[in-house]
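K.L.:
My questions concern the predicted model and sequence given below.
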Amino acid sequence: MPAPRKYPQELRDRAVKMVFDLREETGGKTGAIARVADRLGVHREALRSWVRQADVDEGKRPGTTSSDAQWIAELERENRELRRANEILKVASAFFARELDPRLPR
């Protein structure tokens, strides 16, 4: 189960939109994150990472998109589960092979 988030998703989305709008109005990147973070009471580095991830999701910056990261996490979870099941099956087959071997004493 993932850890609870400090900031709700609605606040994150609103803050990122405000940064993009402010950048569009002023025509520059400098200071937009700091102004929005101070205005909303959000940590600057948290907002900076949200904006960076939004840029990746929109294709403006290289990196792993949110949907790809979620898909990878699901595949890794499934992989761990399958490895565990495989290990259980190996142990069970070894147990039953020993039980059925007439050469071994019971």
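P.N.:
Okay, I see it. Just so we're clear, the structure is a prediction, and the values are computed from it rather than from any experiment.
K.L.:
Only C-alpha atoms from now on, for both contacts and neighbour counts.
P.N.:
Noted.
K.L.:
Next, Pro62: secondary structure please.
P.N.:
coil (DSSP: H, G, I helix; E, B strand; the rest coil).
K.L.:
The residue lying closest to Ala32 once chain neighbours are set aside and Ser93, how far apart?
P.N.:
Of all residues not flanking Ala32 in the chain, Val19 sits nearest, at 5.7 Å (CA to CA, 6 or more residues apart in numbering). To Ser93, Val19 is 59 Å away according to CA to CA, to the nearest Å.
K.L.:
Pick out whichever of those two has more residues nearby.
P.N.:
Legend: neighbour count by other CA atoms under 10 Å for Val19 and Ser93, higher for Val19 (22 against 12).
K.L.:
Pasting the second one now:
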Amino acid sequence: MTDKKQRPHYSPEVRERAVRMVMEHGGEYPSQWAAIVSIAGKIGCVPQTLHGWVAQAERDAGKRSGPST
């Protein structure tokens, strides 16, 4: 038995929808982080998780430097 907490697994559809919500509604918030915090609460994940998904989506789209998937 390990002491690690089990992380919930989110389906690709949930991830895509959450990232899309940040991209589409980000202008309604004072910052991208504020949008991430709000939307993360709605889908049931921590903001850091959603931030990672958004950052990867931005890398994949060429909007942020780093390796794409």
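P.N.:
Cool, the structure landed. Just so it is clear, the model here is predicted, and its values are computed rather than measured.
K.L.:
At which residues are the helices of structure 1 located?
P.N.:
Under the criterion DSSP state H, helices of structure 1 are mapped to 9-26, 32-40, 44-57, 66-100.
K.L.:
What's the local residue count around Gly44 of structure 2?
P.N.:
11.
K.L.:
Same question for Ala37 of structure 1.
P.N.:
So Ala37 of structure 1, with other CA under 10 Å, has 21 neighbours.
K.L.:
Quick one: map it onto structure 2.
P.N.:
Aligning on TM-score structural alignment places Ala37 of structure 1 opposite Ala40 in structure 2.
K.L.:
residues near the closest residue in space to its match that isn't next to it in sequence, how many?
P.N.:
Spatial nearest neighbour of Ala40 of structure 2, chain neighbours left out: Pro47 (5.3 Å); criterion: CA to CA, 6+ apart. For Pro47 of structure 2, the count of nearby residues is 18 (other CA under 10 Å).
K.L.:
again, but for Leu22 of structure 1
P.N.:
18.
K.L.:
how about it, what's its partner in structure 2?
P.N.:
Using TM-score structural alignment, Leu22 of structure 1 sits opposite His25 in structure 2.
K.L.:
same thing with Asp13 of structure 1?
P.N.:
In structure 2, Asp13 of structure 1 lands on Glu16 (TM-score structural alignment).
K.L.:
what do you get for Asp57 of structure 1?
P.N.:
So Asp57 of structure 1 corresponds to Asp60, using TM-score structural alignment.
K.L.:
Thanks again, I'm all set now.
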